[in-house]
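Engineer: Quick check, what structure comes out for this input:
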Amino acid sequence: MTDVPETTMVETRRVSCDGSGSIRPGAGYKASALGHPRVFLEIDEKGYVECGYCDRRFVLKGSPAEHGIHELSAGDLPEPGDASVA
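Structural biologist: You can find the predicted model right below:
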C-alpha cells in the first residue's frame, strides 16, 4: 500500500488548512475535533504546497504540478561518475 497524501485541487495561490477536509469556512465546512490549528499556505512556482501538520497537498489548477511537470532540483541530479547514468 502506498502512503500518498490527500490532494486537493484549488483555484487560488493562498489556501488554509485545519485538517478537517474543508479548505475554507462556508458551505460544506466541517469542523474537526481531530484536526489541527488552521494554517495559511501559499502555493509557489512549483504549483503546489503541502500542509506541515497533515501532509495534505494543495495543487493549483493549471499549474505545472497539475500536469505532472516538475522542475529538477539539485538533489534530483545524478552525482558525477554515477555508473547508473547512461
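Engineer: can we go C-alpha only for contacts and neighbour counts from here?
Structural biologist: Fine.
Engineer: Show the residue spans covered by the strands in this protein.
Structural biologist: With strands called from DSSP state E, the chain shows them at 7-10, 14-17, 39-42, 48-50, 57-60.
Engineer: can those strands go into a markdown table with extra columns for distance to M1 and mean neighbour count?
Structural biologist: Output for the strands of the chain, formatted as a markdown table (distance: least, Cα to Cα, whole Å; neighbours: other Cα atoms under 10 Å):
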| stretch | distance to M1 | mean neighbour count |
| --- | --- | --- |
| strand 7-10 | 17 | 14 |
| strand 14-17 | 26 | 18 |
| strand 39-42 | 29 | 14 |
| strand 48-50 | 21 | 21 |
| strand 57-60 | 19 | 24 |
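Engineer: Of all the ones you listed, which one is nearest A31?
Structural biologist: Taking Cα to Cα, strand 14-17 is the member of these nearest to A31, at 11.3 Å.
Engineer: residues contacting R56?
Structural biologist: By Cα atoms under 8 Å, 6 or more residues apart in numbering, the residues touching R56 are 5-8, 50.
Engineer: Can I get the residues you listed in JSON lines including distance to E42?
Structural biologist: Converted to JSON lines, the contacts of R56 look like this (distance: Cα to Cα, whole Å):
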{"residue": "P5", "distance to E42": "18"}
{"residue": "E6", "distance to E42": "17"}
{"residue": "T7", "distance to E42": "15"}
{"residue": "T8", "distance to E42": "14"}
{"residue": "E50", "distance to E42": "10"}
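Engineer: one more, for comparison:
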Amino acid sequence: MATNKLRLAQVLGKYLRPAGKCHEINFSTASVALKDLSDVNIPTHTGQKWDETDFRLARFENASKQVNTRFAIDLIAQVPPKQVKSRIVSCDGGGGPLGHPKVYINLDKPGNHTCNYCGLRFLKPEDHHH
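Structural biologist: From the prediction side, this is the model:
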C-alpha cells in the first residue's frame, strides 16, 4: 500500500510542483524535490536570518519558510488616531476574548497617545477659543 502511494506521489508530483526552481535528489527508493534555498533566508519580523550552514535550516528542506511580510507594528501605524473630546479615554482593544485589560489614557498633553497593549492612538484636538 505504501508503494502505491509513493508511485502516485511520484506521478502526480511533477504536475503539482511549484513554479519556482526545484532541486531533485534521487535516493534508492524515492525521488524528493527540494525548493531553492534562496527563499529560506527571508528575514522574519524580528530580523532573524540564518547562515546557509546553520543546522536549523533542516526544517525547510521539504517545505518553504513562510514569513508574513505584514508586520503588526506596520499595520497598526496605518490606523489613524481616534479623535475624542474627553480628557481621559479608555481602551479595551475591542473587548471580549480578543481584547485586552481596560486601560485609561490621559490626553491632557498635546499629541498622539498610544495604548500600551494594542497600539491604537488617541488624540484630543486642541480647542481654539478667541
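Engineer: where does the TM-score land?
Structural biologist: Superposed pair, TM-score by TM-score structural alignment, normalised by the length of the first structure: 0.51. Supporting alignment: 53 aligned residues with a Cα RMSD of 2.2 Å.
Engineer: Can you tell me which of the contacts of R56 of the first structure comes closest to A33 of the first structure?
Structural biologist: For the contacts of R56 of the first structure, the residue nearest A33 of the first structure by Cα to Cα is E6; the value is 18.6 Å.
Engineer: contacting residues around the closest one?
Structural biologist: E6 of the first structure makes contact with 55-57, according to Cα under 8 Å, 6+ apart.
Engineer: what do we get in the second structure for S16 of the first structure?
Structural biologist: Mapped onto the second structure by TM-score structural alignment, S16 of the first structure lines up with S90.
Engineer: would you turn the contacts of E6 of the first structure into a markdown table with distance to G35 of the first structure?
Structural biologist: Listed next are the contacts of E6 of the first structure as a markdown table, based on distance: Cα to Cα, whole Å:
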| residue | distance to G35 of the first structure |
| --- | --- |
| D55 | 12 |
| R56 | 12 |
| R57 | 15 |
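Engineer: ok, of the residues you listed, which one's closest to E45 of the first structure?
Structural biologist: E45 of the first structure lies nearest to R57 out of the contacts of E6 of the first structure, by Cα to Cα, at 14.5 Å.
Engineer: And the closest one? What does it align with in the second structure?
Structural biologist: R57 of the first structure maps onto R121 in the second structure, with residues paired by TM-score structural alignment.
Engineer: Quick check: its match vs G99 of the second structure, distance?
Structural biologist: Computed as Cα to Cα, to the nearest Å, the R121 of the second structure to G99 of the second structure distance reads 15 Å.
Engineer: quick one: contacts for I25 of the second structure?
Structural biologist: By Cα under 8 Å, 6+ apart, the contact set of I25 of the second structure is 31-34.
Engineer: wait, S31 of the second structure sits on Q10?
Structural biologist: Yes - using Cα atoms under 8 Å, S31 of the second structure is in contact with Q10, at 7.2 Å.
Engineer: still on that earlier bit, are any of the contacts of I25 of the second structure buried, and which?
Structural biologist: Buried by 16 or more other Cα atoms under 10 Å: 33-34, out of the contacts of I25 of the second structure.
Engineer: which position in the second structure aligns with G47 of the first structure?
Structural biologist: G47 of the first structure maps onto G111 in the second structure, by TM-score structural alignment.
Engineer: burial count for its match?
Structural biologist: Residues lying near G111 of the second structure (other Cα atoms under 10 Å) number 14.
Engineer: Right, I'll leave it there.
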